[in-house]
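**Student:** What follows is a predicted structure for the sequence shown.
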Amino acid sequence: MGLITAPHDLLQLHPHWTEAEELQHVPSWVHVSLQQTPWVVVRRAPALEGQVAVGVRGQERHLRQALNIPASLIVQKVTPEQLIASQFDSNLQTASANDRWDSMPVLQALKQLYSHWHNNQMIWGPTGSAGFELATGHPTLTMTSDLDILLRCSQSIDRVRAEQLWQQTLDLPVRVDVQIETPYGAVALSEWAKPATDRVLMRTLQGPVLVKDPWNPRLA
C-alpha cells in the first residue's frame, strides 16, 4: 500500500527532488524555497495514482505554487495532530520551548487552545504557518499570523457542541480559523456553529459545495 496522505499533511521531500520532471518548469522562487526548506503541504485536489497534490510556500504570503509530485519523492509525513502530540505534554509545557513560544502571539494562542481542548479526546492540530514552522523548524510566523486549526471528526458533532468549541477560540490573542474535517470534506467550525444556518460551504476534492449535513452530504 502506498503512502496515505490527507489535506494539510506536511511532507518532507527527498534531496533528489531537483531531478523531478514536475519541478523543471516552475517559478525560480519555488526552487529557492525548497532548497531552504524541502517541505510541501498536501492540497485538497485530485491527483493521478502514484502522485500527491501539494503546495509550495514562498517567503511571501502571496507566493504559493500548486503541484502534483510523485509519492516516491516523500521521505517523511507529519500530520497536524502529530504536531500537538510532539509539542505538548500533560503539564501543558512545550516539548521544544524556545523564544518563539514566548514572542509569537499565534503560539501563545495555540498553548491556550490546548489548555481548552486537550481533555476533549478530539483529534486536532495546527495547520498553516504555525504547522509549517513547528514541523520544519523554519521561522514562518509573524506577529500578525492567524492560527489555523484542523479538527478531525469522522463522526458528526451537533451544532450546540460546535458552538461550545467555537466560543473557546474567541478569547485567544489571535484570529483562529478552525476547519472541521469530515470523511467528505471540510467545513468551517464558525459556520457549523451557527444554528440558524441551513447550509454550509464544504470544501471537497471536486470543489466547494453547499450541504446541509457535512457527514451525509448526499442528503443535502
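**Tutor:** Sure thing, it's come through. The shown structure was predicted, so the numbers you read here are calculated from the model rather than taken from an experiment.
**Student:** can we go C-alpha only for contacts and neighbour counts from here?
**Tutor:** Will do.
**Student:** Confirm that residue 85 sits in a strand.
**Tutor:** No. According to DSSP: H, G, I helix; E, B strand; the rest coil, residue 85 belongs to no strand; its state is helix.
**Student:** what's the burial count for it?
**Tutor:** Residue 85 has 13 neighbouring residues, counting by other CA atoms under 10 Å.
**Student:** here's the one I want to compare it with:
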Amino acid sequence: MNMATTRMRTPQPHDLIWIDDPEAFVAGEPLPDWADAAWLARAPVVVRRDQASDGRIPVGLRGRSRAQRHAAWLTAAQCARVMSPDAIARQARWRDHPRLAEIPALRELSRVAPRLDDRQLEWGVTGAVGFALASDIDVLHRGSDVDLLISCPTALSDDETQWLGALIDGAYEARLDIQVATPFGAFALRERMRTGGRVLLKTATGPVLCADPWQPA
C-alpha cells in the first residue's frame, strides 16, 4: 500500500491508527464480535476526543456498517502507523479510485479538492471516505457523505467563513460536512452558519457551547 505515514507523532482527533499487534489488542479489550484480530489487521482505528490520566489514546473502532462502532483505548506502543486527514488529502487517491464513476461522494470530493487547494487551506478527509481511501477497504455507498476537516489555528475571517459556507451549500453530488479544528476543539461549520455564531465545540473534556470557538470561556 502506498501509505503516507507518520511515526512518533502524537495522534490527533480523526487520525487513523493501524494497530501493531491486533491479536494482543483483542485479547486485552472487551470488543464486539465483528472487531476481531483479522479485521483489525486491515482496518485502522480512528482517534476520538477524550482523555485518560494514564496517557492512553482514545480511539473508535469501525466495521463495514454504520451500526458497527465501538469506543476503546490504545497505548502508544500499540501504534504501528498513523495517518492524518491532511495526508489522505495529499495522496488524492480519489482521482483514480475504481468506483469514482459510481460513488457521488468521490466525485464531489474531486470537485471541491482543487478549490480548497487554491484557497491554501489546511484541510483533510475524514469519515467513511477518508477511511476507505486510506485503508483500501470499500465501505462506501451511493449515500456516503464527504466529511472534511479544516485546521484553523486562528479564527476564520468572515470572507473565509462565507466561502466555505457557499462550498457546503453548492455541493450537489453528495452532502458535504466540514469540521473546523481550533486549538481548543472542533465545531461544525454548518452549525455556525445556521446560528450566526454560537456553536457546540467538541473538546477532549466534553462539548462546550460558545460564541467564539477560538476563545471559549
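**Tutor:** That came through fine. Not measured: the values here are computed from a predicted model.
**Student:** what TM-score do we get after superposing?
**Tutor:** Here the TM-score for the pair of chains, by TM-score structural alignment, normalised by the length of the second structure, is 0.88; 210 aligned residues with a CA RMSD of 2.1 Å.
**Student:** what residues are up against residue 161 of the first structure?
**Tutor:** Contacts for residue 161 of the first structure were tallied using CA atoms under 8 Å, 6 or more residues apart in numbering; they are residue 193.
**Student:** with the second structure superposed, average distance for the helix or strand hosting it?
**Tutor:** Using DSSP states H and E, residue 161 of the first structure sits in helix 159-167. Following superposition, helix 159-167 of the first structure is found to deviate from the second structure by 1.9 Å on average (mean CA distance after the TM-score superposition for the first structure).
**Student:** quick one: the following helix or strand past that helix to the second structure mean distance?
**Tutor:** Downstream of helix 159-167 of the first structure, the next assigned helix or strand under DSSP H and E is strand 176-182. Its aligned residues in the second structure lie a mean 0.5 Å from strand 176-182 of the first structure after superposition (mean CA distance after the TM-score superposition for the first structure).
**Student:** What is strand 176-182 of the first structure packed up against?
**Tutor:** strand 147-152, strand 185-188, helix 189-192 (3 or more CA pairs under 8 Å, 6 or more residues apart in numbering; DSSP states H and E).
**Student:** Can I get the ones you listed in a markdown table including mean neighbour count and distance to residue 175 of the first structure?
**Tutor:** Output for these, formatted as a markdown table (neighbours: other CA atoms under 10 Å; distance: least, CA to CA, whole Å):
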| stretch | mean neighbour count | distance to residue 175 of the first structure |
| --- | --- | --- |
| strand 147-152 | 22 | 6 |
| strand 185-188 | 22 | 13 |
| helix 189-192 | 22 | 12 |
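**Student:** Out of those, flag the one nearest residue 22 of the first structure.
**Tutor:** Checking these against residue 22 of the first structure by CA to CA gives strand 185-188 as the closest, at 26.7 Å.
**Student:** Distance from the closest one to the middle of the chain?
**Tutor:** How far strand 185-188 of the first structure lies from its chain's middle: 12 Å, per CA atoms, centre = their mean, to the nearest Å.
**Student:** once aligned to the second structure, how far is that strand on average?
**Tutor:** Mean deviation for strand 185-188 of the first structure: 0.8 Å (mean CA distance after the TM-score superposition for the first structure).
**Student:** Quick one: list the elements packing against that strand.
**Tutor:** Taking 3+ CA pairs under 8 Å, 6+ apart as the contact cut, strand 185-188 of the first structure packs with strand 176-182, strand 200-204.
**Student:** which helix is the longest one in the first structure?
**Tutor:** Longest helix in the first structure by number of residues, with DSSP state H as the criterion: helix 105-117.
**Student:** Following the chain onward from that helix, which element is next?
**Tutor:** Following helix 105-117 of the first structure toward the C-terminus (DSSP H and E): strand 123-126.
**Student:** how close does the helix or strand immediately after that next one in the chain sit to the second structure?
**Tutor:** For strand 123-126 of the first structure, the following helix or strand on the C-terminal side (DSSP H and E) is helix 128-136. For helix 128-136 of the first structure, the mean distance from the matching residues in the second structure following superposition reads 0.4 Å, by mean CA distance after the TM-score superposition for the first structure.
**Student:** And helix 128-136 of the first structure, what's buried?
**Tutor:** Using 16 or more other CA atoms under 10 Å as the test for burial, helix 128-136 of the first structure gives 128-132, 134-136.
**Student:** is it possible to export those residues to JSON lines including distance to residue 205 of the first structure?
**Tutor:** Output for the buried residues of helix 128-136 of the first structure, formatted as JSON lines (distance: CA to CA, whole Å):
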{"residue": "128", "distance to residue 205 of the first structure": "19"}
{"residue": "129", "distance to residue 205 of the first structure": "22"}
{"residue": "130", "distance to residue 205 of the first structure": "24"}
{"residue": "131", "distance to residue 205 of the first structure": "22"}
{"residue": "132", "distance to residue 205 of the first structure": "22"}
{"residue": "134", "distance to residue 205 of the first structure": "26"}
{"residue": "135", "distance to residue 205 of the first structure": "25"}
{"residue": "136", "distance to residue 205 of the first structure": "26"}
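**Student:** hang on, the earlier thing: can you tell me which of the helices and strands packed on strand 185-188 of the first structure is packed in deepest?
**Tutor:** Greatest average neighbour count among those goes to strand 176-182 (a mean of 22), per mean count of other CA atoms under 10 Å.
**Student:** is it true that residue 7 of the first structure touches residue 52?
**Tutor:** No. At 10.1 Å, residue 7 of the first structure and residue 52 do not qualify as touching, with contact defined as CA atoms under 8 Å.
**Student:** Save the helices and strands packed on strand 176-182 of the first structure as TSV, and put in distance to residue 94 of the first structure too.
**Tutor:** Listed next are these as TSV, based on distance: least, CA to CA, whole Å:
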stretch	distance to residue 94 of the first structure
strand 147-152	17
strand 185-188	27
helix 189-192	26
